[in-house]
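A.B. asks: got a predicted structure plus its sequence, pasted below:
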Amino acid sequence: MPFGGTWRQTATTLFTLVALGMVACKPKPSSKDESDNEKGARDTAATEHAAATSATPSAGAGSPVVQDRRFLFAVNTKAPVTPQQIADAKSIIEKAAPGIAFVDDPGVGKTGISLIAPPPDQIEPPDENTIRYFGRGFDGSSAERARSMRGALGIGWNLDADPKLERLRAAQSSVKAFAEKMDGFIWDDATRELFTPAAFDSQRIAGWDSGYPDMRGQITIHYYENEGRHRAVTLGMEKFGAPDLVIQDVPISQSNRGSHVRNVAAQLIVEGASIGSNGELVLDLAAIKHAPTKAYYSGLDPSASHKTTIHLAAAKPEEGDAMNRLLEIRFPNGAGATEWERLAAAADALVGAPKDTPTAVAENDPELAAIKLRVQAKLPELAAAIQKGLPLGESISVKAPFDTDDGGVEWMWVSVTKWEGDTVHGVLDNAPAGIKSLKIGAPVTVKQSAIADYVRHKADDSLEGGESIKVLDRRSPITPR
């Protein structure tokens, strides 16, 4: 195929899960006895789940925040915690949160603070993978110290009211103070993250504004890939008396944009936003009270409308989710034929569309033709990798041609979801400039023989391929926004 038409330099896929506060998680194994028909039916149901708005009831009207809340921090220590050190922790907590009783039994319905020092044989130090994927603020030296920890003190908080989040702030400041005293590390059980005291201070304690935190530093997102379904769910909202939020099927190429929508929703919910009678929640950047967060999202694209509406529905937690209420984010009223397209449209309205100007390319461009020859030789290897199953946190995008409304060709990136023979299935990663019927986020199929480039984003954040990106950038550099 000639190379005339317009080419897109980059895909929206190229991002780092960890940089977004996201953690890729292992999928649950499927049954070995499952038939192909059963598997296909389940895959189809999973993909269409978010669009089936009648599947579960809408979230109740009003604020979803409740005052009763339970959460646990733990301080990992070099040696088993002594009675004197427990007394020291109690003194630090009493100073930070006067008037809250200490209780021996952290049972449901018992308001108070419980201190738990498990016996040494029940303590397992964090391993290398835990620190790599769930550690925050670690370098080589602190990681080595963390792996040698042999003690821990759990600090459980059972609260009946915290309308101004003062008790949460007291819990965070006291656990940091005790960790510093013990030269230890902090485990946040709600988000399943391990912090150095400095990182905990930076993400959890510093930066509050108008009585609220930047929720990007208070929650994390776990991303599951399972049987063609890509599920992203928050952890950590329980500390604020709020439900966690889930998008049941979001392609990895849309995870960045999905995170913006989810984080803004979390921010507004914690700040007191109300859900409408039909489950609708207006996401309006102007309504955010935390000024730095408002400035960050508004600054991504000042020309965007900075406003969209999502719908929230009660959802059933799945294995690996927090023991917390769960609300599913849906996009029933957005532009687009599929939920993926409507998610992209909502993100465009809220924070702006990806900046991606098409580059005109002459037919039979020799440099791009040479790249395609090399890429075509590589594709069987990529197809085999997709069919086998990519390693956790890895993705592949390919560049393919699409016919434009005026008879031309627009070369765009597709995030691959399935590879069957010469047919590649995926999600469109660019917003078409010359195809009115096609939108970013749309499910598409392309032929392997037409593919002219690829990018393999590996779990260690390294990239393979993308030769055309370098060529087009050299010819027409992109100015980062």
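C.D. replies: The structure has been received and is ready for your questions.
A.B. asks: from here on, contacts and neighbour counts on C-alpha atoms
C.D. replies: Fine.
A.B. asks: how close does T56 sit to R330?
C.D. replies: 11 Å (C-alpha to C-alpha, to the nearest Å).
A.B. asks: intersection of neighbour lists for the two?
C.D. replies: Listed contacts common to T56 and R330 are A313; contacts here mean C-alpha atoms under 8 Å, 6 or more residues apart in numbering.
A.B. asks: wait, a strand at A199?
C.D. replies: No - counting by DSSP: H, G, I helix; E, B strand; the rest coil, A199 falls outside a strand, being helix.
A.B. asks: dropping in the other structure now:
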Amino acid sequence: MPKLLHAPLFSAVLACFLSAFMAASAVAAPPGATPGEPVPAGSPVAAGPIHFQFAIYYPKRPAAEPLTSLRNRLAQISGSPKLVTAAPPPASLTEAIVLARWNTTTVQKDYRPPSTDLLQRFGRGLSREQAEALQRTEQALILDFAHPAPQARTALFKAIDVALQVARDGNGLLWDEETREVFTPDEWRKRRIDSWENGVPDVAMHTVIHAYRSDNLVRAITLGMSKLGLPDVVVSDFSWSSNRPMGNLVNVFAQAMVEGATIARAGQFDLDLRGLKHSGARDPQLRSLKPNAAPVAKLSLVNGKWESGDPQNRLFEIRFDRYKGPDRYAQQTALLTAIFGADEDAVTRLKHNDELLAASKAAGAQLAKLRDTFNKGLQPGEYILVKAPFTTREGGNEWMWVEIARWNGDTIEGLLKNEPVDVTGLHAGQMVKVSQAKLFDYIRRYPDGREEGNETGKIIGRQQGKK
């Protein structure tokens, strides 16, 4: 009986924009709606004032006195926030304000900059020398901005501009407390100012997405949406190989909210890529769509459950139950395929010859070691696929790739990465169980894109190429 072997499916390449670090500065959940309840219809913009914090670190003595520079820049920039010595009560806030604190005594204790290890992931444009000098800094200008919610976009832009000019005057490095990133002034301008278009920011330049393994699968959350008075966005229980499309989905939904989208029906939002106004956020997504893309996603939205390290902000969690599928994992795949499309699944019908069987046996000899490695913990963004048999209608085998979520002895649970051809009752993205003893091959994919394994696939490719 011929076998069906699916080519490895990598519809998603890990992107640097999805990181594995989750900061733990927050220790308690912010007040908000009950987790799991549908988000209400209407505007997602916060009703009360918006507050956020930037800071400027000075690894060396500032070239210009920071508070004097701040006053001068506020006077020069039209519509800039008003400098105050004390924050007014939120209910009485009617204009944009900034509260400045010049700290030269307790920076290392109370406002310590991130370590050099973290700066490798969250330092934007910093040289090694700047990162090392930042560790020793004892001077920082801390800027707390606040303004009424209707001024969200214009006030944010002014705050970003003011912070940039003051940092340039004093040769400082900029810190965003909401996204937990450090920038050189040039990178701050590139990402935070040059990315605006007709008064609309590209939200991906003003937020970050932190992703980490949680309960064997991945949870991702934005940081930084509160600067625009909007909820941060959460997605749970997806696989590392879906990192890029899931990150794109989160960014596109966040962009729609920034551009003024409202929730028409409680707990539901129809996301249309073509409706985005910001061309820099919209056009790259449209160019990357596969031919079978819609490109519309029917999102379910519920109040997210706060976890340690999450931003102190409201959370909107994206769910996938408006799509058909035997479980939520298959529903995820259906949504991502609908909005972004999917590659055609290559299928080969063949008999296993001696060369293939020898390569498969060699792969099988590596599985016990691979299992131990998996259970000790893979690197963030690293994952393993295994090729497993599934019984067809005719009693043969269709060999498909499964991304491992749990590996206990001989039993492997994971997400099916191919759409079956001759197997009934299964769908791509579904959680399945397979036996280690019956596996045909494996692929280990590292965060930097390197791969190990799939020697049988290379043989099949060579044999097919000879015909």
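C.D. replies: Yes, it's here. Note that the structure is a prediction, hence the values are computed from the model and not measured.
A.B. asks: before we move on, the earlier item: T56 and R330 of the first structure: which has the busier surroundings?
C.D. replies: R330 (26 against 13; other C-alpha atoms under 10 Å).
A.B. asks: quick check: that one touching T308?
C.D. replies: No - contact criterion C-alpha atoms under 8 Å: R330 of the first structure and T308 do not qualify, at 11.9 Å.
A.B. asks: just tell me what G154 of the first structure corresponds to in the second structure.
C.D. replies: Mapped onto the second structure by TM-score structural alignment, G154 of the first structure lines up with I142.
A.B. asks: kindly report the same for Y224 of the first structure.
C.D. replies: By TM-score structural alignment, Y224 of the first structure lines up with Y212.
A.B. asks: wait, isn't that match in contact with P380?
C.D. replies: Yes - in this structure, Y212 of the second structure is within contact of P380 by C-alpha under 8 Å, at 6.7 Å.
A.B. asks: find the residues that touch each one of these two.
C.D. replies: By C-alpha under 8 Å, 6+ apart, the residues touching both Y212 of the second structure and P380 are S19, A20.
A.B. asks: which one of these two is surrounded by more residues?
C.D. replies: It is Y212, of Y212 of the second structure and P380, that has more neighbours when counted by other C-alpha under 10 Å, with 21 against 17.
A.B. asks: need the contact list for the residue lying closest to that one once chain neighbours are set aside.
C.D. replies: Spatial nearest neighbour of Y212 of the second structure, chain neighbours left out: A20 (4.7 Å); criterion: C-alpha to C-alpha, 6 or more residues apart in numbering. Going by C-alpha under 8 Å, 6+ apart, A20 of the second structure touches H210, A211, Y212, R213, P380, G381.
A.B. asks: matching A20 of the second structure against the first structure, which residue comes up?
C.D. replies: A20 of the second structure maps onto A24 in the first structure, by TM-score structural alignment.
A.B. asks: how near is its match to V351 of the first structure?
C.D. replies: Counting by C-alpha to C-alpha, the gap from A24 of the first structure to V351 of the first structure is 24 Å.
A.B. asks: returning to what we had before: residues contacting the match of Y224 of the first structure?
C.D. replies: S19, A20, F21, M22, V218, R219, A220, P380.
A.B. asks: still contacting in the first structure, which of these?
C.D. replies: Retained in the first structure (both residues aligned by TM-score structural alignment, their matches' C-alpha atoms under 8 Å) from the contacts of Y212 of the second structure: A20, F21, M22, V218, R219, A220.
A.B. asks: give me the buried entries from the residues you listed.
C.D. replies: Taking 16 or more other C-alpha atoms under 10 Å as the criterion, what is buried in those is A20, F21, V218, R219, A220.
A.B. asks: can I get those in JSON lines with distance to F390 of the second structure?
C.D. replies: Shown next, in JSON lines, are those (distance: C-alpha to C-alpha, whole Å):
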{"residue": "A20", "distance to F390 of the second structure": "33"}
{"residue": "F21", "distance to F390 of the second structure": "37"}
{"residue": "V218", "distance to F390 of the second structure": "26"}
{"residue": "R219", "distance to F390 of the second structure": "29"}
{"residue": "A220", "distance to F390 of the second structure": "31"}
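A.B. asks: which one of these sits closest to L70 of the second structure?
C.D. replies: F21 (32.9 Å; C-alpha to C-alpha).
A.B. asks: need the contact list for the closest one.
C.D. replies: F21 of the second structure neighbours (C-alpha under 8 Å, 6+ apart): H210, A211, Y212.
A.B. asks: mind checking which of those residues are in strands?
C.D. replies: H210, A211, Y212 (DSSP state E).
A.B. asks: which residue in the second structure lines up with L343 of the first structure?
C.D. replies: Aligned partner of L343 of the first structure by TM-score structural alignment: Q332.
A.B. asks: ok, the residue nearest to that match when sequence neighbours are not counted to Q285 of the second structure distance?
C.D. replies: Spatially, and ignoring its direct neighbours in sequence, Q332 of the second structure is nearest to F320 (5.6 Å; C-alpha to C-alpha, 6+ apart). Noted for F320 of the second structure: a distance of 20 Å to Q285 of the second structure, by C-alpha to C-alpha.
A.B. asks: equivalent analysis for L83 of the second structure, please.
C.D. replies: Noted for L83 of the second structure: a distance of 40 Å to Q285 of the second structure, by C-alpha to C-alpha.
A.B. asks: cool, N313 of the second structure as well?
C.D. replies: For N313 of the second structure relative to Q285 of the second structure (C-alpha to C-alpha), the value is 27 Å.
A.B. asks: next one: R191 of the second structure
C.D. replies: R191 of the second structure is 18 Å from Q285 of the second structure, by C-alpha to C-alpha.
A.B. asks: before we move on, what about A131 of the second structure?
C.D. replies: 33 Å.
A.B. asks: ok, these two, which is more surrounded?
C.D. replies: Each of A131 of the second structure and Q285 has its neighbours counted (other C-alpha under 10 Å); A131 has more, 23 against 17.
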